[in-house]
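Asks: using only what follows, build the 3D model:
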Amino acid sequence: MGFAVDTKMIKLFRTFAVLADVSCVQSNLGNTRSKYYSTLCNKQYNFSLRDGLFAQAKRQFKANRKPSRSADATFEGIAVESGPVPFKNLLKPLGFTIVFSAGSLAGATIWQYENMRTHAMSMVRKPTHWLQQSQKKMGAWRQELNKQWNSLGEGEKLYIPLFIMNAIVFAVWRVPRFQPFMVKYFCSNPAAKVLCWPMILSTFSHYSTFHLLANMFVLYTFSTGVVQNMGKEQFLGMYLAGGVISSFASYLHKAITCQASLSLGASGAIMSVLGYVCSEYPETRLSIIFLPMFTFSASIALKVIIGIDVAGVVLGWKFFDHAAHLGGALWGMSWCYWGNTYIWQKREPLLQYWHSLRGGTSR
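Replies: Take a look at the predicted model:
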């Protein structure tokens, strides 16, 4: 037993389709309803109650109405790879994670050597160097700018370039023609063709204003103090390594759950800073910005955050990339208890090797 859609019914559905097209500007639900009604208006269907096709279409329509919080839904019209991720596809990202993390720490060591060398040479030639510097900065505005910069702490001097890089990437997101490029290189996705460089580039990538401001506020709050203890070189090496390690943790979780999707943001790298600070200074009192009257120890805060992220991973919450948060936090904790002692404090051979390479150019 079946029935055909008559002409009056088609006109009625076309009217609904127009209304749905207007409402689709306001929500994704309107877009789904528009496609459903437009398809129904352009074709005549014989719905068989016996075969259950009408019930199947109804169930499909209800499923499409469910809102999605996935980052993929934000970039309409851009193809985003998805689907199961074979574990063999993680070998290359794993290698990149190891090489990039080691390179970040080695680069931080060399940077520290060069800073110490430059400072030592400037102290030797201090009178002449001071005269040359005073002659270079003749403009009043440059002198004032230099004065303001020198008044900043080491943590603030490191934070400002990081903030500027994140702000530039955020501005590029606002240009529609660049969004396919940004999705390809500034969003990590284990199902994508480009796997490695997005693991670190996505650490500087934020699509929403709130996401950017929230992450930059937390980074400023924790980085400016801890840099005084770690040094800017060690901090930056740990931060960059934390970004790529958290991305790999996200890849691994998505491969296990067969739910590939886009991820972006500095949260994973910032969680490594948070994990280090709360492990190094567990008795430090923290508070929530909007509730400053409630204080709690850093160790309690870290346990609560890790508990939330573990629950998010186990229960499949999609609002945050909880696996990336866990990867960053575990990296920060491991650096506090193990990395600083057995890696950073053992960097003397690299310093000596680099010193031997630079020895021929010293004057």
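
Asks: switch to C-alpha atoms for all contacts and neighbour counts from now on
Replies: Fine.

Asks: which residues in the stretch 151-300 of the chain form helices?
Replies: With DSSP state H, counting those that start in this stretch as the criterion, the stretch 151-300 of the chain has helices at 154-173, 179-185, 198-201, 209-230, 232-257, 267-280, 298-315.

Asks: so which of those is the most surrounded?
Replies: Highest mean neighbour count among these (mean count of other Cα atoms under 10 Å): helix 267-280, with a mean of 27.

Asks: which residues touch it?
Replies: Applying Cα atoms under 8 Å, 6 or more residues apart in numbering, the contact partners of helix 267-280 are 203, 215, 218-219, 222-223, 226, 238-244, 246-247, 284, 298-299, 301-302, 324-337.

Asks: please redo it, this time with the cut-off set to 7 Å
Replies: Around helix 267-280, the neighbours that count as contacts under Cα atoms under 7 Å, 6 or more residues apart in numbering are 215, 219, 239-240, 242-243, 246, 298-299, 302, 324-325, 328-333, 335-336.

Asks: and the longest helix for this protein?
Replies: If you go by DSSP state H, the chain has its longest helix at helix 91-124.

Asks: how far off centre is that helix?
Replies: Relative to its chain's centre, helix 91-124 lies at 22 Å (Cα atoms, centre = their mean, to the nearest Å).

Asks: quick check: next helix or strand after that helix?
Replies: Downstream of helix 91-124, the next assigned helix or strand under DSSP states H and E is helix 126-136.

Asks: let's see this one next to it:
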Amino acid sequence: MLSSIRYFSQSSIHRFPRLSRNVASRIPTFRERVAAAKPFKQFKASIPQPSIRNQILFTLCASSALFVYAANQTNQDTYLWLVVARERGKALFRIQPSNSDLHTLKKNKLVKDAQAAYDNLMTRLQSWPLRLRHDASWLYVQIAQPILNANEGKRVAWGLVGLSSVTWLLWKWPRAMPFMRKSFCHNPLSGRSYTLLTSMFSHQSFMHLAFNSLALSACGSTVVLYLAQPEGRGLWKGGLPEADTSWHVLAFFVSAGLFASLVSHTANAKWVFPRVIKASTAASTAPRTTATLVADTKAASRKVASVIRPSLGISGAVYAGMVLTALAYPQAVANLVFLPIFPIPIQWAVGACVAFDIYGLIRGLQFFDHYAHLGGALFGALYYLYGREGWDWLRVFLMVLDGHIKPQNLKKDEPKP
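Replies: All right, here's what the predicted structure looks like:
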């Protein structure tokens, strides 16, 4: 060892004095290393819990904007048809036109527009062979006549069914599959909010689309009867005039679907997700090292993805319509699609559906989105209790803002067209 020192002369030691001091100063002490060490990452922190704040804000803002727009459009249509009715008042009405009179005038206008469209179509097809013109005329009548015969609620339901049919066709296009999975399925783990709305009109299976379409059409026919403004109901004498209920029905169904999706999202984020993480933590007995943390995180992520799956469909809105119908018309009956000869009371049918969803939650069934179904049922019950009064208040509030009525004497004033 002593002989090895002879290879270093005194001059070589003083040749790099500053470098030696810098190197020595950059070597941290043991205490500094311990202080700079980061705490070990916990297992639960490695998988972030889904948020619900943005989804709640999106649902509140979208539903509020939709109801305000629907109420404003209803008021504008009512003003328009009040003007038409009063212009014809001397010949048709000897008193103030009622809501049924306004609905009749609007339906007559719809029939005239359909007849004008038919005449225009036949004029354009004059150069076609007689057989083709006859087929075109028959097809037009087959499409237009059911629309004219249906009430406003069923027409709104058919519009939603048509939109859902378009998204179903997009699911069958292979090139659109990545876009559809991202934008038309609501996954609580994705953090997206707008899919609460787009997933309502998305159906990947034809049977799913068919059952929801039949149920939505049936609910639309009855929901509009309850939501329509009856004579004498309102914040002033004579009731609140209303020429069109379709905007109210549209706001009801879309808001019900949004609320049902939000309930499903919240339940998965605040109830299902912590249970899965807790079970994964309890199942892992290996010591916490970086390797075991990575392995446990991957296993827990796969477990969460298998339990919390993307949801789609308009079933939440259907449940809201069914519950509202059962509460408003308890004497009504329901016919099952596969057993049409056995009508059962609608309250029994709706109660059985709700009981099945509760059983599905208890048993952990995952074929249906039971949280969304129960959320839609809750929305229908709440709307039965408070919906029509809130709708009347919103319409009157917008009328006051527009200057059509005076707020100090609502019971005596009538809307000015």
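
Asks: sorry, back to before: quick one, the longest helix of the first structure and helix 126-136 angle?
Replies: Helix 91-124 of the first structure and helix 126-136 are oriented at 110 degrees to each other (axes from the mean of the first three to the mean of the last three Cα atoms, to 10 degrees).

Asks: and helix 91-124 of the first structure, what other elements does it pack with?
Replies: In terms of contacts (3 or more Cα pairs under 7 Å, 6 or more residues apart in numbering; DSSP states H and E), helix 91-124 of the first structure is packed against helix 232-257.

Asks: look up how far Ser51 of the second structure lies from Ala352 of the second structure.
Replies: Ala352 of the second structure sits at a distance of 33 Å from Ser51 of the second structure (criterion: Cα to Cα, to the nearest Å).

Asks: ignore what I typed, I meant Ala136 of the second structure.
Replies: 53 Å.

Asks: same check on Gly153 of the second structure?
Replies: 35 Å.

Asks: do the same with Gln204 of the second structure
Replies: 26 Å.

Asks: next one: Ala24 of the second structure
Replies: For Ala24 of the second structure relative to Ser51 of the second structure (Cα to Cα), the value is 49 Å.

Asks: between these two, who's got more neighbours?
Replies: Neighbours were counted for Ala24 of the second structure and for Ser51 using other Cα atoms under 10 Å; Ser51 has more, 17 against 10.

Asks: flag every buried residue along the helix or strand where Ala372 of the second structure lies.
Replies: Per DSSP H and E, Ala372 of the second structure falls inside helix 370-402. Within helix 370-402 of the second structure, the residues scored as buried using 16 or more other Cα atoms under 10 Å are 370-381, 383-384, 387-388, 391-392, 394-400.

Asks: run the chain-centre distance for it.
Replies: 15 Å.

Asks: by contact count, what packs against that helix?
Replies: Helices and strands touching helix 370-402 of the second structure, by 3+ Cα pairs under 7 Å, 6+ apart, are helix 53-87, helix 246-267, helix 315-328, helix 346-363.

Asks: among those, which is nearest Lys416 of the second structure?
Replies: helix 53-87 (7.4 Å; Cα to Cα).

Asks: have a look at how far, on average, that closest one is from the first structure.
Replies: Compared with the first structure after fitting, helix 53-87 of the second structure deviates on average by 2.0 Å (mean Cα distance after the TM-score superposition for the first structure).

Asks: centre of the chain versus that helix, how much separation?
Replies: Mean C-alpha position of helix 53-87 of the second structure versus that of the full chain (Cα atoms, centre = their mean) differs by 17 Å.

Asks: tell me which residues in that helix are buried?
Replies: Using 16+ other Cα under 10 Å as the test for burial, helix 53-87 of the second structure gives 55-56, 58-59, 62-63, 66-68, 70-79, 81-82, 85-86.

Asks: report the contact partners of the nearest residue to Phe87 of the first structure once chain neighbours are set aside.
Replies: Using Cα to Cα, 6 or more residues apart in numbering and skipping residues adjacent in sequence, the residue nearest Phe87 of the first structure is Ala255, 6.6 Å away. By Cα under 7 Å, 6+ apart, the contact set of Ala255 of the first structure is 84-87.
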